[in-house]
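Participant: Predicted coordinates and the sequence they were generated for:
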Amino acid sequence: MAKDTEATVHRTGLFKLPPKKHSSGRHRSKHAIAKEQKGKVGIKSKSQPKFKNLKKLARKNRSSQIRANKVGKISEEKRKEGQSPINITIISLDEAFTSRKIVEIFNLADEDAIIHVNEKRNISHLAVPRFKQRYTFFCPDTTSIISTLDFLRVSDILVILWPIETTDLHIAHSRLLDVITAHGFPPTFNLVSTLPASGKQRDSTRKALEKLMAPWAKDSRIYDLQGGSPLQILRQISTTRKIRSNLQKLKPYLIAENVQIIKTEDNSDSFSLLISGYLNGAPLNVNGLVHISGCGDFQLSQVVFENDPHPLKQSKKAESMEILRAIKADPLKQTQLDSEIIQDQMNTDQPEMDENEEKFEVPKVKLPEGTSEYQAIVESATMDESIDLNDIDINDDHQKELFKKERENRQWPDEVEAPEGMSARDRFKRYRGLKSFRTSPWNPKENLTKDYARIYKIVNFKRTRKLALEAAKQSFQSADECDEQFCTPGVYITLYVKDVPRSFENHISSTHSPLIVFGLLKNEHRMSTLNMILHRYPTFNKPVKNKEELLFQVGCRLFTANPVFSQHTNGQKFKMERFMPSSGSFCATVFAPITFPPSNVLVFRQCSPEKLQLIAKGIVLDSNPDRIILKRVRLSGHPFKVNKRTAVWFKPVELYTHSGRHGRIKQPLGTHDLMKCVFDRPLSVQDSVLMNLYKRVFPKWTYNAETKGKQFCISDEADDILEEEWSGKKDKVRWDEFMDDE
């Protein structure tokens, strides 16, 4: 009975058995592991810091090591800077309180202070044994912008005295602060002559000062000079960390305190120059070249080390200068002054422009009576690059026409009509068409000017720059190893500069501007094409034409040149700008000595023979002579007869219209500049046909570094003077005619 009640178990047949599972042993298979992870990647290391699980003693030891490394790094930086005094530039914006009076207050702050005044060079030395620190005060003439910038380039601290009896600065002072802002502020101390004693009046005065300082020194501390303690201000200056610029880190520099001219009887065209002062920045190589501000590049014959004339503690011994040792330059290792390549007249490998090429004359066009000379040239030439607007003697009409042309260039960029009385084949024979501005090839060695045979080209600019900067950093180690050709910073030395032309004698003897000597890096004396990335300064709104003479401050150099403006884009070809762009970045190309970035650039425009105006600022890009700058001409015409889709010399060039039609030239018609064209879509009578032609342009060799004897002051003209003059009733031209239609 029990056997009958038992359930029967069904067993599968021989041919219906399920497959056995794969036996992977005691571990999971790879497929099972991948299925569980679902694409997740396992961690390689823990995200928490390694020192988190350290014990207390190990953490304490680690903190002490970090502190010791930071202290060692700071002491190493101070040792490299040397024991030279702190260079302080004082600028007074208060007409009733001069910068010299500020120096007198600092000199009388401590009874034990040692004071030395160099009246010939307008330099004051102050030694405060209480703080174990020395100070050097510079009082530049704020009306001379070049002199002020020269002192700022070598200053460690900037002291500005703000006025308290006015709510608005003088326009010359505001322009000066704009230039200093573009140059870059060193660590700055903002002073006032005195603050009111009462609480409410003191707070209101402080708020008014903060509002006055906001555009240039926002959220800055204000120090009371007379009401407070000048000695505490000096203590703050001595403990402030020096933030050196790239120019001060990479190059040695010396502010001349004593200058002596030694004339030789053998060579009457040159003399030897002895310049004494404290060496700052990087170590100086006696076999390298030096640049004297306003003069140029020169060689050194020797460097003499002398005892410090302004010590922290005055010695009772003789005060005569004692020569410690001298380092003479090695003629075999000395860098030569080969800034340009001497052209070989027998060398025909250098491509250049054909001098015998026929030059076309601009045809004279009949114009109504009363038309000025400038308007006649503009109408006949239609913005031709061969006309230099600076050579035309015009005043307000020149500025008005520049505004007109800049407005036309913004509305119809690069559009030119074929001149009357001349075929387009002859007028634009140096131009060529490009199928694609971005991808079409252009040989950078083709049809170069003669000036390109005089310059140097660095094959690998990035590598050369890297080696030059590494050599500047290695100079500290070479100076520590007592290398005979290097001078450590912080010492008082005398430079023997040889072969200085006599034309610089008056500039060197003058006391109006400082004489500063900079050491140059390798290859920085060689001429090449210098490309700079610039931005128009916001306060400048006047047009600047291409190839107009401008004043550049690039690193330690100050020179004039005629730049070529071009677009700053990606690619191998760059379109020329006829005017300085009003917004965005652009590139300016000039012939100038090689300058390795990072280097700041300031661009000034000469408003009058003695006044400058800041128009742009930027940085150095590179020194590349192969930068292809193309001038574009959009040759325009109008449809003569439209027949659905059909509307030589430039026959292969593609045509296009403002409405987006594209076409090509089919055949010429007659001798009156007519042609038959085929377009992809029908045209309208109101449309205009355009053709792009390109020609490579080159900068002019107008580099001039001799700025001796020029005392430029900042322009105090308001930006809207021209607008006010043009809005008068006597002028027929209104300001709204020069603005965009928007």
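Facilitator: Thanks, I have it.

Participant: going forward, measure contacts and count neighbours with C-alpha atoms only.
Facilitator: Will do.

Participant: What residues does Lys207 make contact with?
Facilitator: Under the criterion of C-alpha atoms under 8 Å, 6 or more residues apart in numbering, Lys207 has no neighbours.

Participant: Confirm it sits in a strand?
Facilitator: No: counting by DSSP: H, G, I helix; E, B strand; the rest coil, Lys207 is not part of a strand but helix.

Participant: any idea how far Ile114 is from the spatially most central residue of the chain?
Facilitator: Centroid-nearest residue in the chain, with C-alpha atoms, centre = their mean: Val601, separated by 2.2 Å. To Ile114, Val601 is 39 Å away according to C-alpha to C-alpha, to the nearest Å.

Participant: again with Val697
Facilitator: Separation of Val697 from Ile114 (C-alpha to C-alpha): 60 Å.

Participant: Next: Thr657.
Facilitator: 78 Å.

Participant: Ok, Thr240 next?
Facilitator: Relative to Ile114, and taking C-alpha to C-alpha, Thr240 is found at 22 Å.

Participant: Okay, one more to line up with it:
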Amino acid sequence: MPPKLQRHHRASSSLKQQNKKHKSLSGKKLAGRVAVKKGHSSRAAGSLSKAARVNRAKQLQRQARDALIKKRRELPSEVPHIICVVPLSERIHTRAFVRRIINEEEQMEEDMINSMILGRCENCIYLGADHGDVRGTLECAASADAILVVMASPMLDDTSTTHDDADMESCFSFVSSSGKGQTLLDARSIEAGRVLDALKSQGCPACVMGSIWTDPEALMTEMTEKQCRKLEAASDSLARRFFGSEFGEKLPWKRLDASKKSAQDVSRLVQTQLTKMAGREPAWRHRSVLLAESCFRQHNYLNISGWIRHASMSTTNLLHVPGAGATRIIQAQGIQISSLENEESLYMAAEPDTIAGEQTWPEEEEIVNGPVSDHSSKKRKKKLHLESEYQAAWNFDSDSDDNTENDQDDDMMETEADEKTQEKRRKYEEDLQFPDEVDTPETMTARERFARYRFLESIRNSEWDPYESLPRQYAAVYQLPDYQLARKRALDESQLQGHFPVGRRVDFRLECCDERAAERAQELFIQKKMLVCPSLHRHENRLSVLHCLVRAPALNIEQDSKIVKSKQLIRVHVGYRSWLARPIFSTPALSGKKHKFHKFIQPNESCIVSFYGPTTFGPAPVFLYNIDQPSITIASGTLLDVDPSRIILKRIILTGIPARSHKRKAVVKHMFNNPEDVRYFKPAQLSTKHGLTANILEPLGTHGHFKVALSKSMAQSDTFLLSLYKRVYPKLPPLCDSVMNVTTDYQHSQQEEEEEIVSSEGLIASLI
């Protein structure tokens, strides 16, 4: 038997071939990725039951609420709460109501009649305006912590002296079913409805409360106790229905009367609601505001004291004081502030560059000579032939471009004012029926009358240089390269440089641009007893062109005051600031850089309002008021953009009718008056109301008739249209420099000062 072979063990070599492992498709997709380690909390949350997850969500919500409550309670206890009182009925006199609930029977002083402050009680300051005063109510609500909406308790008509049980029962049932009737006063008046709509458009604070005011002196002595209880139940039902429909079902409301408990209930309710609604203010109020309670003037300086509200305040930013405009903080809490920290100028207008290529500021010779007389204007017209026709047309006054418009705002008698109102109504109705259509004047040629207009094949696709032939007011206007980027940087800078926290009382010494500005601020404080002074971000004291998206309410036949014409003098309210302006209106185009001009604000339609004013970083509410009736809101909206290069084009349409037509040829009449105008406008393309296009071939005769070539055969009832465009700009209002601190080194003539830039006092006086 052969011997067995001996086995020898050999260690495996490290050079053994290793074949490639198989990879699935999912493995190839995940190759190279780094796995993200999930936190322990996410794993635990996924493994929790539904009840545990709900409990955990409640705990997180409670922790966030406790943090907000702690933040609110960290404020000093002496910081007063501002309450804005809004009455809903003419029977409620705001000042008398506040004095009754705080039991203040002292006689009202004469200088307190126009004051914003109505009374103080239980660490609360009551502000308010008269019934139906939209502008005054918005001014009070802008700085208020809470709004107290007061509804009068419904009562029987005072004209009836006796009331039996049947009448009472019918009235109670009527209140419970409809909430209003002929024998009961409405829950709110028409004026109160306007105030509530304006408050909602501006953005109410987080704390809104309702109340029913029962005046014991107005109760009827003939009513029995049972009838009083029924009337109280009916009024509670009406209040519950009204407040629920206007502000939501969760709105808290109280019944108030002339007792000490009423003021305590209001103070307790405000404290509770502010604790619940902490941190829920409108976005436009997220800026530092100084609520001034004292103001004294020393030359061109103001010594002002008050409370910091809404956000921390930085001493490097300018402070807007109503009546004085932008001011600089030079001393805070007795400590001098270095002038190097305050780089912003107190003057809004930019210094014009006389060597700029597109400079439209008046030349030195024009400034010395002042206004051009009739004789000098004739000499100037003789030199116009050396220039191009387009440049010569821009040398005429911009206000004489339309034969149907007159932008002069001279003082007129009552009869002339009525005629102007009727004329405005006629133009408004004509613009609705025939928009942009004008007639060629018979006293001058069309090429001279419409020399500043140009033809565009497409308002969307045609080119238009935004810096061509700018008006001279644009020399004082700033333009931000990127508005959104500048806004973001300015807001971040203000948040990082907050020196004084919210709720602290401060004493500032402010520097005004001149003594007249400081004097106006002191007079305004003496009148209102309180000033709301917002802090300005960087660039917010620079003159520019603001564009706002607004919407006008429905227009009744008798409301001629709401018919607002372009370049009409009105008051605009943007955020915390307000000033006079002469805006222009345009269409809110979704695409394209050119926008169509409107002569009037159309009711129930949105439009863009453009006007001169200080740069403002949104969001900011916008309101337009009439000069003659400041309590009526013309339109309301929000700030859209700040851009002087926005192109707004005004369109005019020349119309003509076919004298005769054959196939694709026609003869047009009543568009021009002479053959020279036909040759001048020959390169322009015509259109018809039925959608056809036509080209001018040649003039016929001496009365402005001409031949056209049509794209298709036309109907004899069709109308030829020639659309021409020119760029329009807003106007500076009279005495408006004082509001914007627009001052220049040029000395204008007396006539120019009355029309455009009148004095260095104008815009500050109206900037409130």
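Facilitator: On my side now, so go ahead. Source: prediction; values computed, not measured.

Participant: one step back: so which of Thr240 and Ile114 of structure 1 has more stuff around it?
Facilitator: Ranked by neighbour count (other C-alpha atoms under 10 Å), Thr240 of structure 1 and Ile114 place Ile114 first, with 18 against 13.

Participant: Quick check: that one touching Leu126?
Facilitator: Yes: taking contacts as C-alpha atoms under 8 Å, Ile114 of structure 1 lies within contact range of Leu126: 5.8 Å.

Participant: Quick one: map Ala475 of structure 2 onto structure 1.
Facilitator: Structural alignment (TM-score structural alignment) places Ala475 of structure 2 against Ala453 in structure 1.

Participant: Please name the residues that touch that match.
Facilitator: Ile341, Gln343, Gln350.

Participant: Surely the first one is within a helix?
Facilitator: No: when classified by three-state DSSP, Ile341 of structure 1 is found to be coil rather than part of a helix.

Participant: In structure 2, what sits opposite it in the alignment?
Facilitator: Checking TM-score structural alignment: Ile341 of structure 1 goes with Ala350.

Participant: For that match, list the residues it contacts.
Facilitator: When contacts are counted by C-alpha under 8 Å, 6+ apart, Ala350 of structure 2 touches Ala475, Ala476, Val477, Tyr478, Arg542, Leu543.

Participant: Widest-spaced pair of these?
Facilitator: Across those, the longest distance by C-alpha to C-alpha is 12.6 Å; it joins Ala475 and Arg542.

Participant: Sort out which residues of the longest helix along structure 1 are buried, please.
Facilitator: If you go by DSSP state H, structure 1 has its longest helix at helix 56-81. Going by neighbour count (16 or more other C-alpha atoms under 10 Å), the buried part of helix 56-81 of structure 1 is Lys80, Glu81.

Participant: Run the chain-centre distance for that helix.
Facilitator: Relative to the chain's own centre, helix 56-81 of structure 1 is displaced by 36 Å; criterion: C-alpha atoms, centre = their mean, to the nearest Å.

Participant: any idea what Asp150 of structure 1 aligns with in structure 2?
Facilitator: Per TM-score structural alignment, Asp150 of structure 1 is aligned with Glu139.

Participant: Map Asp330 of structure 1 across to structure 2 for me.
Facilitator: So, by TM-score structural alignment, Asp330 of structure 1 is matched to Ser338.

Participant: Leaving out the residues flanking it, which one is nearest to that match?
Facilitator: Ile330 (7.4 Å; C-alpha to C-alpha, 6 or more residues apart in numbering).

Participant: quick one: contacts for that neighbour?
Facilitator: The contact partners of Ile330 of structure 2, taken as C-alpha under 8 Å, 6+ apart, are Gln336, Ile337, Ser338, Ser339, Phe508, Arg509, Leu510, Glu511.

Participant: after the helix or strand Leu152 of structure 1 falls within, next one along is what?
Facilitator: According to DSSP states H and E, Leu152 of structure 1 maps onto helix 145-153. Using DSSP H and E, the helix or strand that follows helix 145-153 of structure 1 in sequence is strand 157-162.

Participant: Next, the mean deviation of that following strand compared to structure 2.
Facilitator: Its matched residues in structure 2 lie on average 1.6 Å from strand 157-162 of structure 1 after superposition (mean C-alpha distance after the TM-score superposition for structure 1).

Participant: in that strand, what counts as buried?
Facilitator: Ile157, Leu158, Val159, Ile160, Leu161, Trp162.

Participant: After it, heading C-terminal, what element do we hit next?
Facilitator: Per DSSP H and E, the helix or strand that comes after strand 157-162 of structure 1 is helix 171-183.

Participant: Tell me which other helices or strands the longest helix of structure 1 touches.
Facilitator: Applying 3 or more C-alpha pairs under 8 Å, 6 or more residues apart in numbering; DSSP states H and E, one finds that helix 56-81 of structure 1 makes contact with no other helix or strand.

Participant: next structured bit after it?
Facilitator: For helix 56-81 of structure 1, the following helix or strand on the C-terminal side (DSSP H and E) is strand 86-92.

Participant: Figure out how far that next one is from the centre of its chain.
Facilitator: With C-alpha atoms, centre = their mean, you get 24 Å for strand 86-92 of structure 1.

Participant: and if you look at stretch 533-543 of structure 1?
Facilitator: Using C-alpha atoms, centre = their mean, the offset of stretch 533-543 of structure 1 from its chain centre is 13 Å.

Participant: if we look at that stretch, which residues are touching it?
Facilitator: 402-403, 406, 568, 579-588, 601, 614-621, 719.

Participant: corresponding residue for Asp396 of structure 1 in structure 2?
Facilitator: Counting by TM-score structural alignment, Asp396 of structure 1 lines up with Asp418 in structure 2.
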